[in-house]
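> Build me a model from this:
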Amino acid sequence: MRIFDDAAERAGFVLDDEQRRAARRLAELPKSRGVYLWGPVGRGKSWLTTVLFAAVDSKHKLRLHFHEFFREFHAAYARHRHRPRAAERALDELLGRCRFLCFDEFHVHDPGDAMLVAAMLRALVDRGVVLLTTSNYPPAGLLPNPLHHHLFEPAIALIEEMLDVVELAGDRDYRAERGEPRSNFERGRYLWPGTAEQLRDAGLVPPGPAERRALTVSGRPLRAEAVRGDLVWFDFGELCDTPTSTVDYLTLADRYPEWVIAGLTGLDSPDAAQRFANVIDVLCDRDLRLTLVGDRPLPELLPACRALDFARTASRLSLL
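Now for the predicted structure:
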C-alpha cells in the first residue's frame, strides 16, 4: 500500500477513499489471484496499474493494451488453429515466460470475438498467469448489445471465476483536472473552424491536392490528404465514414507519431462515430500527438455521438 501513497505524494495529490480501497487490493498482487478493476473514466485505474507494474520486481511481466494484444493473439491463433491447443500455442508465441500480465482498456463489442476471448482467458488461467485488467465496464456489461450478449456469457463467468472484480467508483474525473500537458496526446489541440490562417498560426500548412497519397492498410487503399515525414493528415470522412477498423488505426499508429484529422462536421452517423471513438482510443493509448479540426466548438459536436464507451472518448478529448 505504501507504494501507492508514495507515488501519489510525488505526483502532488492524496488518494481518495475509493482509490485507497482499490489500492489495498492491488497491493496483494501479483502473489494472489488476479483483479478485474473497473470504473468510470478518469478515476485512476491506469495510474494505479502504472504504479503497481513499476513496483513488481520481475522480468516476467508485460503490460499491454487489450485490443492491441488481441489483434496479435487473433493472428497467432489463426497460425495455429489447425493444431491442438491453438490458444495455448498462440500465448506461448506472444507471452513467452510472462507470469504477471496487465491489460489496459478491456472491452468487447464485436460478437465475432466472443468465443476467442473466452479461449484466450482460459489459456491464461491454465498457464498460471496473474492478470490485472482495467475496464470501464463491470464484467456483466461487456458486449452490451442484447442481440449478442449471450455469446459472451461464458467469458463473463470465467472472468468472475478467475479474477476478483474490484470497482473503482466515484464521480471525480482526475483526467479532466489537468495542469500542464504531461504526454504527447495532451500536447494535441482542437481547432475550429479550421481556416487556413488558423492552421498556419498553429504551424500547419493546409495540404494541397498534389500531396494526396493512397496508403495501403490491411491490403486496402486509404487516402491521406498529406504525409510529411512522421505526420499523416486525414479527412474525417475518409478515415471514419468509410469501412476502416481498429486494426487499421493500430497499423497507422505504428507508422506515424503525429496525426491531423480535419473536416469533423458532425458525429450523427453511428458507424462513423464509433470509428472516431476507436481512433481516439488508439491515439491516446499510443500517446501520439493529434490535431483535430472541426467546424464548431467540440462541446457542440459531442452530444450527438452515440458510440459505445464514448464517455471515455469525451474525457480523452478534453485533454486536447
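
> alpha carbons only for contacts and neighbour counts from here, please
Fine.

> hey, where'd the strands end up in the stretch 201-320 of the chain?
Here the stretch 201-320 of the chain has its strands, by DSSP state E, counting those that start in this stretch, at 213-217, 220-224, 226-228, 231-235, 258-264, 289-294.

> Relative to residue 105, which of these is closest?
Comparing the strands of the stretch 201-320 of the chain by their distance to residue 105 (CA to CA), the top pick is strand 289-294, with 19.7 Å.

> and that closest one with strand 231-235, angle?
Interaxial angle, strand 289-294 versus strand 231-235 (axes from the mean of the first three to the mean of the last three CA atoms, to 10 degrees): 20 degrees.

> From the contact counts, what lies against strand 289-294?
When contacts are defined as 3 or more CA pairs under 8 Å, 6 or more residues apart in numbering; DSSP states H and E, strand 289-294 packs onto strand 189-191, strand 258-264.

> which residues does residue 198 contact?
Taking CA atoms under 8 Å, 6 or more residues apart in numbering, we find residue 198 in contact with residue 191.

> mind checking how far it is from residue 268?
Here the criterion is CA to CA, to the nearest Å. By it, residue 198 lies 26 Å from residue 268.

> Pick out the residue nearest the middle of the chain.
Centrality entry for the chain: nearest residue to the mean C-alpha point is residue 281, 4.4 Å, by CA atoms, centre = their mean.

> Can you show me the helices along the protein?
In the chain, the helices defined using DSSP state H lie at 2-11, 17-26, 45-55, 66-80, 86-95, 114-127, 149-162, 196-201, 236-240, 246-255, 270-285, 298-301, 310-317.

> now the other sequence, so there's something to compare against:
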Amino acid sequence: MSSAIKSQYKRLIKSGDLTPDPAQSAAIDVLIKLEGKIYRSQSFWRQFLGISPRVYGLYLWGLPGRGKSMMMDLFYDQIRFPSKRRIHFHTFMAEVHGYVKQWRESDAKTRKTIFGTHKGDDPIPPIAGLIAKRSKLLCFDELQVTDIADAMMLGRLFEALFARRVIVVITSNRAPDDLYKNGLNRDLFVPFIKMIKERMKVWEVTGPKDFRLDRLKGAKVYFTPSESDAEVAAFNALWAKLTKNLTETGAHLEVNERQLEFRRAAGPLLRASFAELCAANNGAQDYLAISERFTTVFIDYVPRLSVDKRNEAKRFVTLIDALYEAGTKLVVLAEAEPADLYPKGDGAFEFERTVSRLEEMRSEAYLAKIA
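Below you'll find the predicted structure:
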C-alpha cells in the first residue's frame, strides 16, 4: 500500500515548500511506519480474527524549529482515520480539568448525559471514555508539563486512553526523561514517563538546523508605520512565511487559575494584538507563560503611547522584558520607531530600556541566537 504521507512529503520537497533535510526525512519514515501500523490494525479481517496489533503511537521530540509540528500536521492531514483530533496539549489539559469539574459538580442525570455514566467517585475513567468515544487518534502539539495538577493526572489518564485503544502522537521540545524536571512530587510523575517509553515509539528529530530561524535571518522584523499598506502587507507576508505548512489553531494558557485565550497561534508561533496583550489586565506571570510557550511572537498594531496609556506602557515594558530574557523572537507592527513610541510622560524613563531591547531584538545578532 502506497503511503499518502510519503507522497505529500515528496510533493512539498519538489515544490520548494520544504528543504530536503536528513533528520526530517528520518522522522517522516517513522511516521510512515506508524501510518502502516494504523492501517493494518484497521483491517477488517485482522479485527475479526482478533489478531489486530495494538498501536499506541509516537513521541516526536527535538529542539525548536526542527519541523516537528509541520510533520505532525502532514501526518494528521494525510492519515485516513474515522475519528481524529489535533490539539495543542495545554488546550487539551484545560478541557480535561473542565471535565473533572463537571463530573464533581454534576448530579447523576447530568453526568449520564455528558459522560454516559454516573457511577463512581473517580472522574478519570468516564473522562477517558468520553475522549475515546470522540477521537481514536489524538495528535498533541508541544507537550510540556509545568503544572502539578497536570503531572498528577497524566499517568492515569493516558493509561485509561491506551486501554481504550486510543492512538497518540505527541510533539515536544523535551525528551521524555526531561519532562517535569525538578517538579514538585516528580516521583509521582515518573510512571507516565515510563509509560511513554514502553508503549510509544520515541524519536528524536536531530540536526543543527532551525528552519524558522533560517526564514527570519536577514528578514525585517519591525514594521512601521502601521497605517502603511505596504508595511501591513509585509508583516502579514512574514507571518504566512513562518507558518507555512503549520496549522493555525489558536492557543489556550492557564496561569494561576486564569485563562488566556489567543485566536491566532500555529505551533510555537503566536500572533496577537497590542490590545490583547497590554490593554487587558495581564501581568508578569502571564507574559512569562507566553515566553515559555512560544518561540516567536508577532504583535499587531503597537500604538504611540502617552500618559493616558501609562498602564498599557507598563505592561508592554513587562512583556518585552519577559520575551527578551527568554530569547523569544519578536516581530512588531508599530505606529512608530521604538524611540518614538513613548518619548515623554510618566514612565518614559523606564521605557528607555524597552527601546533599547526592541532595537536589539530586531538585530541580526539577536535573531541568530538560539533561545
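
> closest one to residue 249 of structure 1 among the strands of the stretch 201-320 of structure 1?
strand 213-217 (8.8 Å).

> can you pull the buried residues of that closest one?
213, 217 (16 or more other CA atoms under 10 Å).

> again with stretch 13-26 of structure 1
Neighbour-count burial for stretch 13-26 of structure 1 [16+ other CA under 10 Å]: 19, 20, 21, 22, 23, 25, 26.

> between the residues you listed, which is nearest residue 144 of structure 1?
residue 22 (24.8 Å).

> Per the alignment, that closest one pairs with which residue of structure 2?
Applying TM-score structural alignment, one finds that residue 22 of structure 1 aligns to residue 27 in structure 2.

> Excluding chain neighbours, what is closest to its match?
Counting by CA to CA, 6 or more residues apart in numbering, residue 27 of structure 2 lies nearest to residue 205, which is 6.4 Å off, once chain neighbours are set aside.

> and that neighbour, what does it touch?
By CA under 8 Å, 6+ apart, residue 205 of structure 2 lies in contact with 23, 24, 27, 60, 61, 62, 63, 66, 68.

> Now do whichever residue in structure 1 pairs up with residue 83 of structure 2 against residue 70 of structure 1, distance only.
Under the alignment (TM-score structural alignment), residue 83 of structure 2 maps onto residue 60 of structure 1. To residue 70 of structure 1, residue 60 of structure 1 is 19 Å away according to CA to CA.

> The two: which has the busier surroundings?
residue 70 (18 against 13; other CA atoms under 10 Å).

> what residue of structure 2 matches up with the more buried one?
Under the alignment (TM-score structural alignment), residue 70 of structure 1 maps onto residue 93.

> My understanding was that its match contacts residue 150; is that so?
Yes - using CA atoms under 8 Å, residue 93 of structure 2 is in contact with residue 150, at 7.1 Å.

> just to revisit the earlier point, how about the match of residue 83 of structure 2, nearest residue that isn't a chain neighbour?
Per CA to CA, 6+ apart, closest to residue 60 of structure 1 is residue 98, 4.4 Å.

> same check, this time on residue 140 of structure 2
Nearest non-adjacent residue to residue 140 of structure 2, counting by CA to CA, 6+ apart: residue 170, 4.7 Å away.

> and the equivalent of that neighbour over in structure 1, how many residues sit next to it?
Using TM-score structural alignment, the equivalent of residue 170 of structure 2 in structure 1 is residue 133. Applying other CA under 10 Å, we find 24 other residues in the vicinity of residue 133 of structure 1.

> Check whether residue 133 of structure 1 really touches residue 39, as I assumed.
No - contact criterion CA under 8 Å: residue 133 of structure 1 and residue 39 do not qualify, at 11.6 Å.

> which residues are in contact with both of the two?
Overlap of the contact sets of residue 133 of structure 1 and residue 39 (by CA under 8 Å, 6+ apart) is empty.

> Chain neighbours aside, what residue packs nearest to residue 68 of structure 2?
Closest to residue 68 of structure 2 by CA to CA, 6+ apart is residue 171, at 6.2 Å.

> how near is the one you found to residue 127 of structure 2?
23 Å.

> Please say which of these two ends up with more neighbours.
residue 171 (27 against 22).
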